[in-house]
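Chemist: following is a predicted model, sequence given first.
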Amino acid sequence: MIETGDLQAALPASLARAGGGLAIGLLIGIGFGLLTGLSRRAEEAFDSTFQIVRLIPFISLVPLFIIWFGIGEEPKVLLIALACVFPAYLNTYSGVRNVDRRLIEAARTFGLSPVQITLQVLLPAALPAVLVGVRFAMGVSLLALIIAEQTNSRAGIGYLIFVASGALRIDLIVACVLVYAVLGIAIDLVMRLVEKLLLPWR
């Protein structure tokens, strides 16, 4: 596959799908996680909805996404985004809510405003949990990518698997599975590096 250029052509397509869905999922998940973690009213308004949707297996939504959005790139990216929302949301929400209240009381004692407490105390203290959510979401994006690329793909690693399965090329299927595994390892290494840069004290 490397010699024919098939793998080099498939990787950008797969990474673009996974990256686009991950970015959308993280934006929504972290955004609403911060909102519901910081505001009781926002929690009452949004948390129950997130919890209900979280319990729906995203795999079961593939037929609906195809009907609603067609067979192009949109349903694939949106499926990945949906899968990535909840790890980011849950960890961000938990991180904000589990900040030691003594830190907040100390910040108030030093005269910090609510905005300063949020930016200088709550968010830095919740950052480890947020990064755990990002790391988990990156892994889930790869899982969702595998599922998304099995539906009407014309490019990507999943398309190579589809073609190889039609030709009964077990060797190519195994090679593509190994490529997915390598991508997973690369994602984990990248997140470990990000955590070291953002959390040097750990």
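Modeler: Perfect, I can see it now.
Chemist: when you work out contacts or count neighbours from here on, use the C-alpha atoms and nothing else.
Modeler: Noted.
Chemist: list the buried ones in stretch 47-56?
Modeler: By 16 or more other Cα atoms under 10 Å, the buried positions in stretch 47-56 come out as 47, 50, 54.
Chemist: and those residues, which of them are in strands?
Modeler: Of these, none are assigned to strands by DSSP state E.
Chemist: got those residues as TSV, with distance to L22 columns?
Modeler: Formatted as TSV, these follow (distance: Cα to Cα, whole Å):
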residue	distance to L22
D47	21
F50	17
R54	16
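Chemist: what is the nearest of those residues to I104?
Modeler: D47 (23.3 Å; Cα to Cα).
Chemist: how much space between that closest one and Y89?
Modeler: Taking Cα to Cα, to the nearest Å as the measure, D47 falls 10 Å from Y89.
Chemist: for G166, same thing?
Modeler: 39 Å.
Chemist: which of those two has more residues huddled nearby?
Modeler: Y89 (30 against 9; other Cα atoms under 10 Å).
Chemist: for that one, which non-adjacent residue is closest in space?
Modeler: G29 (4.1 Å; Cα to Cα, 6 or more residues apart in numbering).
Chemist: got a list of what the one you found touches?
Modeler: 84-90, 92 (Cα atoms under 8 Å, 6 or more residues apart in numbering).
Chemist: narrow those to those in helices?
Modeler: 84-90, 92 (DSSP state H).
Chemist: name the nearest of the contacts of G29 relative to I170.
Modeler: C84 (30.3 Å).
Chemist: so how many other residues sit close to that closest one?
Modeler: Residue crowding around C84 was assessed by other Cα under 10 Å; the count is 32.
Chemist: do the same with G5
Modeler: 9.
Chemist: in JSON lines: the ones in helices among the contacts of G29, plus distance to G33.
Modeler: Putting the ones in helices among the contacts of G29 into JSON lines (distance: Cα to Cα, whole Å) gives the following:
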{"residue": "C84", "distance to G33": "13"}
{"residue": "V85", "distance to G33": "10"}
{"residue": "F86", "distance to G33": "9"}
{"residue": "P87", "distance to G33": "10"}
{"residue": "A88", "distance to G33": "7"}
{"residue": "Y89", "distance to G33": "5"}
{"residue": "L90", "distance to G33": "7"}
{"residue": "T92", "distance to G33": "5"}
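Chemist: try it against this one:
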Amino acid sequence: MTDVLAPPQAALQAALQAPVTVAPRRRRLGLGRPIPYGRVLGPLLILGVWLAASAAGLLDPRVLPAPWTVADTVSRLVEAGTLQDSLAVSLGRAALGFTFGALAGVSLALAAGLSRLGEALVDGWLQVQRAVPTLGLIPLMILWLGIGEAFKVVIIALVVAVTLYVQTYAGLTSIDSRYVELAETVGLSRSRFIRAVVLPGALPGLFVGLRLAVTSSWISLVVLEQINATSGIGYLMFQAQNYAQTDVIVVGLIVYGLFGFISDAALRFVERRVLSWRRTLSS
């Protein structure tokens, strides 16, 4: 009987005795897969802590009423029609101010970002305006426009315009110069260069500006609706302060928070669709 193994058996034994080289596992440095509805977890956690603290008697109802008390207040305001009317007024003011401000901010950014003459005429005074707190212009606007709806819409529009201008202008002027050289090499016209390179490259900055501008418009609205207003969520909160109705004030704060959360989520959704070609850490 021979001690020599058959060729297949010898090959198998050699393979088993050979050292096994394990490729090093690549570390994943990104954020990982997005958590479905992950941004809702934070507010839900706060709500859970609020519920638990109220049920345990750790919160003074005069300082912060329980969630069920706030829910009863919402139901009462809805039945009376007060909450719906206030919501409609506040949304109308915010929508008008945001629309006018967005149009002005983007137009000025295009003028300054696409032309040296426009930059010289526009950027300087807008940077000065950015350094002046827009809400500090309220007394002057009241003198000019009165205490009606006009001054509220104008203040919101100014806040939105300045915020959106800064981000959009930065996006327009931060295009990599290599793209400019490439466009010149292939002989693109200026109009086609703007359409194909500059404007798509500025879209990320535009969406950042839109999100900041939406938040700024709600913040401005909170302040403006408590100054000589006769309607709106802020007016509802101001009246509740006079009668020590903490639950109504909390309802107003929740409404403002929902405004900001929903509008930001809507802009994120649009941004993902429009910038689907862009791969980022959050993608």
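Modeler: That came through fine. Bear in mind the structure is a predicted one, so any value in this text is a computation, not a measurement.
Chemist: could you get me the TM-score between them?
Modeler: The TM-score (TM-score structural alignment, normalised by the length of the first structure) is 0.96; 202 aligned residues with a Cα RMSD of 1.0 Å.
Chemist: so which of the ones in helices among the contacts of G29 of the first structure is the closest to Y180 of the first structure?
Modeler: Distances from Y180 of the first structure to those, taken by Cα to Cα, are shortest for C84, at 17.3 Å.
Chemist: my guess is the closest one contacts G20. True?
Modeler: No. Between C84 of the first structure and G20 there is no contact under Cα atoms under 8 Å: 10.8 Å.
Chemist: which element follows the lengthiest helix in the first structure toward the C-terminus?
Modeler: Secondary structure of the first structure per DSSP H: the longest helix is helix 6-38. Downstream of helix 6-38 of the first structure, the next assigned helix or strand under DSSP states H and E is helix 40-42.
Chemist: so where is stretch 20-29 of the first structure in the second structure?
Modeler: Using TM-score structural alignment, stretch 20-29 of the first structure corresponds to residues 96-105 of the second structure.
Chemist: not counting sequence-adjacent ones, nearest residue to the counterpart of F136 of the first structure in the second structure?
Modeler: Matched across to the second structure, F136 of the first structure falls on L212, judged by TM-score structural alignment. With sequence-adjacent residues excluded and distances taken as Cα to Cα, 6+ apart, L212 of the second structure is closest to T163, at 6.9 Å.
Chemist: distance check, the one you found against T134 of the second structure.
Modeler: 11 Å.
Chemist: mind listing the helices for the second structure?
Modeler: Counting by DSSP H, the helices of the second structure are 7-17, 41-55, 67-80, 82-113, 116-131, 138-145, 149-173, 177-185, 190-193, 199-224, 233-242, 246-274.
Chemist: so what's the residue count around the closest residue to R17 of the first structure other than its chain neighbours?
Modeler: If the residues on either side of it in the chain are set aside, R17 of the first structure comes closest to V77, at 5.5 Å by Cα to Cα, 6+ apart. When neighbours are defined as other Cα under 10 Å, V77 of the first structure has 25 of them.
Chemist: now do the one 5 residues further on
Modeler: L82 of the first structure has 22 neighbouring residues, counting by other Cα under 10 Å.
Chemist: now do I117 of the first structure
Modeler: Under the criterion other Cα under 10 Å, the count of neighbours that I117 of the first structure has is 18.
Chemist: repeat that for I67 of the first structure.
Modeler: The burial count for I67 of the first structure: 10, using other Cα under 10 Å.
Chemist: off-centre distance for stretch 182-201 of the second structure?
Modeler: The chain centroid and the centroid of stretch 182-201 of the second structure are separated by 29 Å under Cα atoms, centre = their mean, to the nearest Å.
Chemist: list the contacts of that stretch.
Modeler: Under Cα under 8 Å, 6+ apart, the answer for stretch 182-201 of the second structure is 171-172, 175, 179.
Chemist: the spatially most central residue of the second structure and W50 of the second structure: what is the separation?
Modeler: Among the residues of the second structure, R211 comes closest to the average C-alpha position under Cα atoms, centre = their mean, at 3.1 Å. Distance, R211 of the second structure to W50 of the second structure, by Cα to Cα: 28 Å.
Chemist: for S86 of the second structure, same thing?
Modeler: 26 Å.
Chemist: aligned against the first structure, show me the partner of E271 of the second structure.
Modeler: Using TM-score structural alignment, E271 of the second structure sits opposite E195 in the first structure.
Chemist: tell me how many other residues crowd that match.
Modeler: Around E195 of the first structure there are 17 residues (other Cα under 10 Å).
Chemist: the residue nearest to R17 of the first structure contacts G20, correct?
Modeler: Yes. Under the criterion of Cα under 8 Å, V77 of the first structure makes contact with G20 at 6.3 Å.
Chemist: gap between T230 of the second structure and D85 of the second structure?
Modeler: Distance, T230 of the second structure to D85 of the second structure, using Cα to Cα: 12 Å.
Chemist: also A131 of the second structure?
Modeler: Distance from A131 of the second structure to D85 of the second structure, by Cα to Cα: 36 Å.
Chemist: ok, V222 of the second structure touching G232?
Modeler: No. V222 of the second structure lies out of contact with G232 (Cα under 8 Å); the separation is 9.5 Å.
Chemist: list the contacts of V214 of the second structure.
Modeler: Counted by Cα under 8 Å, 6+ apart, V214 of the second structure has contacts 98, 160, 260, 263-264.
Chemist: swap in 7 Å and give it another go.
Modeler: With contact set as Cα atoms under 7 Å, 6 or more residues apart in numbering, V214 of the second structure has no partners.
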